[in-house]
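S.K.: I'd like to go over a predicted model; first the sequence, then the structure.
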Amino acid sequence: MKWTWLRDYLGITLGTVITALALNIFLIPNKVAAGGVSGLATVFHHAFGFPVGMTMLALNVPLFLASVKILGTRFGINTLYGAAVLSAAVDLTAPYTPVLTSDLLLNSLYGGVVSGVGMGLVFKFRGTTAGTDLAAAIINKLTGISVGQALLGVDFFVITLAGIMFKSAELSLYALISLFVTTQIIDLVQEGPSAAKAFFIMSCSPDAVSDAIMTELGRGVTLLAGCGAYTKSERNVVFCVVSTSEVSRLKDLVYRIDRQAFVIVADAHEVLGEGFGSYQGRRL
């Protein structure tokens, strides 16, 4: 158990350092305030000369205290740790990080990618860096607005404020690009690339299809009870997950048995057990 906790804090630390490097190399020097507390701190840094890390901490502390009072202790010590380490990492690494390019598009894209990797690691190891997550949760509690909408609203406010303070709508547009890239990379880091495909197969011969999948591909199959809304006829839906290299073989197999089969293929970003990966998280 203690080694799992140590792994989590090491993962959170690594993630915050990577995020700090993304801010210092790509975003802060080029005034790309891609939402969140870091974006607000970037605005204050260029407007008033405040150090970004200390400004982030100064903004996060009251947010954290307010969240404890309004929401209880659900965010826990990992949130406080992540926020503190990120703030320290931003200020400590700032003097040693080079500005690689002045091209705003490159800074927005690479800043989004690198910060997404960092934040994804923080979330993957059960941490957060406070900031707008707390603000959105507080708004949700007080007003009933969904967390997603509140988060979008807060980030939009920060990006708009940056555009006004820097007198540049262009910078706001680049910040939106960076924010979008960051969210996509966060999901990719947490879920992993699409390494498998999930098949939902509606066939007149579900038993034959199931037997063929199990014998020819060696994959497990689940039969889901289904009923046609129009015909009211009951029929089993064949559900199966295969690796990407087996997709063509499975489609050939299905249509060899039933040329009229209806097949849905969906991305499965993380598959655990039954011949795929195993869960490496905390033991409960």
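M.R.: Nice, thanks for sending it over.
S.K.: contacts and neighbour counts: CA atoms only from here.
M.R.: Fine.
S.K.: Which element is encountered next along the chain beyond the lengthiest strand in the chain?
M.R.: Longest strand of the chain, by residue count under DSSP state E: strand 234-243. Downstream of strand 234-243, the next assigned helix or strand under DSSP states H and E is helix 247-257.
S.K.: for the protein, what spans make up the helices?
M.R.: Per DSSP state H, the chain carries helices over the ranges 2-22, 36-48, 52-71, 76-93, 104-124, 132-143, 147-165, 169-191, 206-212, 247-257.
S.K.: what would the ones you listed look like in a markdown table with distance to residue 199 and mean neighbour count?
M.R.: Formatted as a markdown table, these follow (distance: least, CA to CA, whole Å; neighbours: other CA atoms under 10 Å):
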| stretch | distance to residue 199 | mean neighbour count |
| --- | --- | --- |
| helix 2-22 | 34 | 20 |
| helix 36-48 | 38 | 22 |
| helix 52-71 | 41 | 18 |
| helix 76-93 | 38 | 19 |
| helix 104-124 | 27 | 25 |
| helix 132-143 | 35 | 18 |
| helix 147-165 | 30 | 19 |
| helix 169-191 | 19 | 20 |
| helix 206-212 | 12 | 18 |
| helix 247-257 | 9 | 15 |
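S.K.: Save those helices as a markdown table, and put in distance to residue 274 too.
M.R.: As requested, these are exported to a markdown table (distance: least, CA to CA, whole Å):
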| stretch | distance to residue 274 |
| --- | --- |
| helix 2-22 | 24 |
| helix 36-48 | 40 |
| helix 52-71 | 39 |
| helix 76-93 | 32 |
| helix 104-124 | 23 |
| helix 132-143 | 35 |
| helix 147-165 | 34 |
| helix 169-191 | 18 |
| helix 206-212 | 16 |
| helix 247-257 | 17 |
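S.K.: Pull the number of nearby residues for the residue lying closest to residue 155 once chain neighbours are set aside.
M.R.: If you skip the residues right next to it in sequence, residue 155 has residue 35 as its closest partner in space, 4.3 Å away by CA to CA, 6 or more residues apart in numbering. Residue 35: 29 surrounding residues under other CA atoms under 10 Å.
S.K.: shouldn't residue 243 be in contact with residue 195?
M.R.: Yes. Shown here, residue 243 and residue 195 form a contact pair, counting by CA atoms under 8 Å, at 6.4 Å.
S.K.: Name the residues contacting each of those two.
M.R.: Counting by CA atoms under 8 Å, 6 or more residues apart in numbering, no residue touches both residue 243 and residue 195.
S.K.: Can you name the residues in contact with stretch 44-56?
M.R.: Under CA under 8 Å, 6+ apart, the answer for stretch 44-56 is 31, 37-38, 41-42, 86-91, 131, 165.
S.K.: and it, how far apart are its ends?
M.R.: End-to-end distance for stretch 44-56: 10 Å, by CA to CA, to the nearest Å.
S.K.: what's the answer for stretch 212-231, then?
M.R.: Its start and end residues considered, stretch 212-231 measures 27 Å (CA to CA).
S.K.: Just the buried positions in that stretch, please.
M.R.: Residues of stretch 212-231 classed as buried by neighbour count (16 or more other CA atoms under 10 Å): 212-213, 219-221, 223.
S.K.: take a look at this one as well, against the first:
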Amino acid sequence: MKRLLFDILGITVGSALAALSLVIFLIPNRIAAGGISGLATIIYYLTEFPVGILTLVLNIPLFIAVIKVLGLSFGIRTIYGMITFAVFIDLFQPVVPVLTHDLLLATIYGGIVGGLGLGIVFNSRGTTGGTDMAAKLINHYTGLSVGESIFLADGIVVLLAGIFFNAEVALYAAIAIFIHSKVIDLVQEGLRFSKAVFIISTNPEAIKDEVMSELDRGVTILNGYGGYTGDEKDVLFCIISRTEVAKLKRVVSKIDRKAFVIITNVHEVLGEGFKEIS
């Protein structure tokens, strides 16, 4: 129950931010940044029908179709997210001032705020409906991956924006979708970038012991062999923070200056010594 309450709170806050991004930046500038809300923005300018109600009305048949075809895979959090998102849009639109009519600024900040809101919703195991549900249906009937299905659904909305508005606005909408997706990833993966390190050395035991004692990091030994020589080699693998990179290099250099070291970025690490799995 406690987890559900936290999820509901997260969906509420996230839906409010996503609605604000539409009301303050995207809708006033005719930027239909994909999804059901983008389609609702286009219809709004053609009919003057409220965007929030349109979003909910367009989501309902999609929701019913998904339940009919795929079963109840979304549940209470999606129903709550759909309704809350739609209510916030129509609640904010008459009272919240438009901050800019510069298309570039509206695209950038609309993408950032909207992505932040949706990222919070997704982290709370919810969704505002729209593209997610459409993507599942496209995936079911065409065999396209969910990612490809989302791209197709958003692409159709952007194309409609180009037809009913103009090509320039459609291009800005595409940029907003890109920013949206990147911010969502950032919210879900976090800012705690770590480093994955692979070390190939003639003295792996000494390096392993030094890393474990000096950096207090666990080391995994992978069995490998040289592609050219065929000689068996132990490959050391460990995860360290960005601040530990220089220290690790000094440790390896002290033991084996000819060691082969690969250091690469890792977006998220869960487990002992890093972020707890939730």
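M.R.: Received the coordinates, thanks. Bear in mind the structure is a predicted one, so any value in this text is a computation, not a measurement.
S.K.: TM-score of the superposed pair?
M.R.: TM-score for the superposed chains, counting by TM-score structural alignment, normalised by the length of the second structure: 0.96, backed by 278 aligned residues with a CA RMSD of 1.4 Å.
S.K.: What sits closest to the equivalent of residue 245 of the second structure over in the first structure if chain neighbours are left out?
M.R.: Under the alignment (TM-score structural alignment), residue 245 of the second structure pairs with residue 247 of the first structure. Leaving aside its sequence neighbours, residue 247 of the first structure sits nearest to residue 197 (CA to CA, 6+ apart; 7.3 Å).
S.K.: Quick one: residues contacting the nearest residue to residue 84 of the first structure once chain neighbours are set aside.
M.R.: Once flanking residues are discounted, residue 84 of the first structure sits nearest to residue 57: 6.5 Å by CA to CA, 6+ apart. Residues near residue 57 of the first structure by CA under 8 Å, 6+ apart: 83-84, 87.
S.K.: still contacting in the second structure, which of those residues?
M.R.: Checked against the second structure using both residues aligned by TM-score structural alignment, their matches' CA atoms under 8 Å, those keep these contacts: 83-84, 87.
S.K.: Which member of the residues you listed is positioned nearest residue 95 of the first structure?
M.R.: residue 87 (14.2 Å; CA to CA).
S.K.: surely residue 232 of the second structure meets residue 202?
M.R.: No. The criterion here is CA under 8 Å, and residue 232 of the second structure misses it with residue 202 at 10.6 Å.
S.K.: who has more neighbours, these two?
M.R.: Each of residue 232 of the second structure and residue 202 has its neighbours counted (other CA under 10 Å); residue 202 has more, 14 against 11.
S.K.: Map the more buried one onto the first structure.
M.R.: Taking TM-score structural alignment for the superposition, residue 202 of the second structure sits opposite residue 204 in the first structure.
S.K.: Contacts only, for that match.
M.R.: 235, 258, 261.
S.K.: Among the buried residues of stretch 212-231 of the first structure, which ones are in strands?
M.R.: In this view, these that belong to strands under DSSP E are residue 223.
S.K.: any chance of the buried residues of stretch 212-231 of the first structure in JSON lines, with distance to residue 151 of the first structure too?
M.R.: Output for these, formatted as JSON lines (distance: CA to CA, whole Å):
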{"residue": "212", "distance to residue 151 of the first structure": "47"}
{"residue": "213", "distance to residue 151 of the first structure": "44"}
{"residue": "219", "distance to residue 151 of the first structure": "41"}
{"residue": "220", "distance to residue 151 of the first structure": "40"}
{"residue": "221", "distance to residue 151 of the first structure": "40"}
{"residue": "223", "distance to residue 151 of the first structure": "39"}
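S.K.: what's the closest of the buried residues of stretch 212-231 of the first structure to residue 111 of the first structure?
M.R.: Of all those, residue 111 of the first structure sits closest to residue 219, with 40.9 Å by CA to CA.
S.K.: Aligned to that closest one, what sits in the second structure?
M.R.: Residue 219 of the first structure maps onto residue 217 in the second structure, by TM-score structural alignment.
S.K.: Spatially nearest residue to residue 174 of the first structure (excluding sequence neighbours)?
M.R.: In space, residue 174 of the first structure is closest to residue 108, 6.0 Å off (CA to CA, 6+ apart).
S.K.: Equivalent analysis for residue 114 of the first structure, please.
M.R.: Residue nearest to residue 114 of the first structure in three dimensions, not counting chain neighbours: residue 22, with 5.5 Å by CA to CA, 6+ apart.
S.K.: Show the contacting residues for the one you found.
M.R.: By CA under 8 Å, 6+ apart, residue 22 of the first structure lies in contact with 110-112, 114-115.
S.K.: so the longest strand of the first structure versus helix 247-257, what angle?
M.R.: 150 degrees (axes from the mean of the first three to the mean of the last three CA atoms, to 10 degrees).
S.K.: Please state the offset of strand 234-243 of the first structure from the chain centre?
M.R.: 28 Å (CA atoms, centre = their mean, to the nearest Å).
S.K.: Mind listing residues that contact it?
M.R.: Residues from elsewhere that reach strand 234-243 of the first structure, judged by CA under 8 Å, 6+ apart: 195-204, 206, 209-210, 219-228, 268.
S.K.: Next, the contact list for residue 146 of the second structure, please.
M.R.: Residue 146 of the second structure touches 135-136, 138-139, counting by CA under 8 Å, 6+ apart.
S.K.: Show me which of the contacts of stretch 44-56 of the first structure is closest to residue 281 of the first structure.
M.R.: Nearest to residue 281 of the first structure among these, with distances taken as CA to CA, is residue 86, at 23.4 Å.
S.K.: show me the contacts for the closest one.
M.R.: By CA under 8 Å, 6+ apart, the neighbours of residue 86 of the first structure are 13, 16-17, 19-20, 53, 129.
S.K.: Please apply the same query to residue 138 of the first structure.
M.R.: 66-67, 70-71.
S.K.: ok, so of the residues you listed, who is nearest residue 120 of the first structure?
M.R.: Nearest member of the contacts of residue 138 of the first structure to residue 120 of the first structure, counting by CA to CA, is residue 67, at 22.4 Å.
S.K.: follow-up on the earlier one: ok, the aligned partner of the residue nearest to residue 174 of the first structure in the second structure - contacts?
M.R.: Taking TM-score structural alignment, residue 108 of the first structure has residue 107 as its aligned residue in the second structure. By CA under 8 Å, 6+ apart, residue 107 of the second structure lies in contact with 25-26, 31, 172-173, 175-176.
S.K.: go on, residue 108 of the second structure?
M.R.: Counting by CA under 8 Å, 6+ apart, residue 108 of the second structure makes contact with 175-176, 179.
S.K.: I'd like the contacts of stretch 44-56 of the first structure laid out as a markdown table, including distance to residue 191 of the first structure.
M.R.: As requested, the contacts of stretch 44-56 of the first structure are arranged in a markdown table below (distance: CA to CA, whole Å):
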| residue | distance to residue 191 of the first structure |
| --- | --- |
| 31 | 30 |
| 37 | 25 |
| 38 | 24 |
| 41 | 29 |
| 42 | 29 |
| 86 | 23 |
| 87 | 26 |
| 88 | 28 |
| 89 | 26 |
| 90 | 27 |
| 91 | 30 |
| 131 | 23 |
| 165 | 36 |
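S.K.: Fine by me, thanks again.
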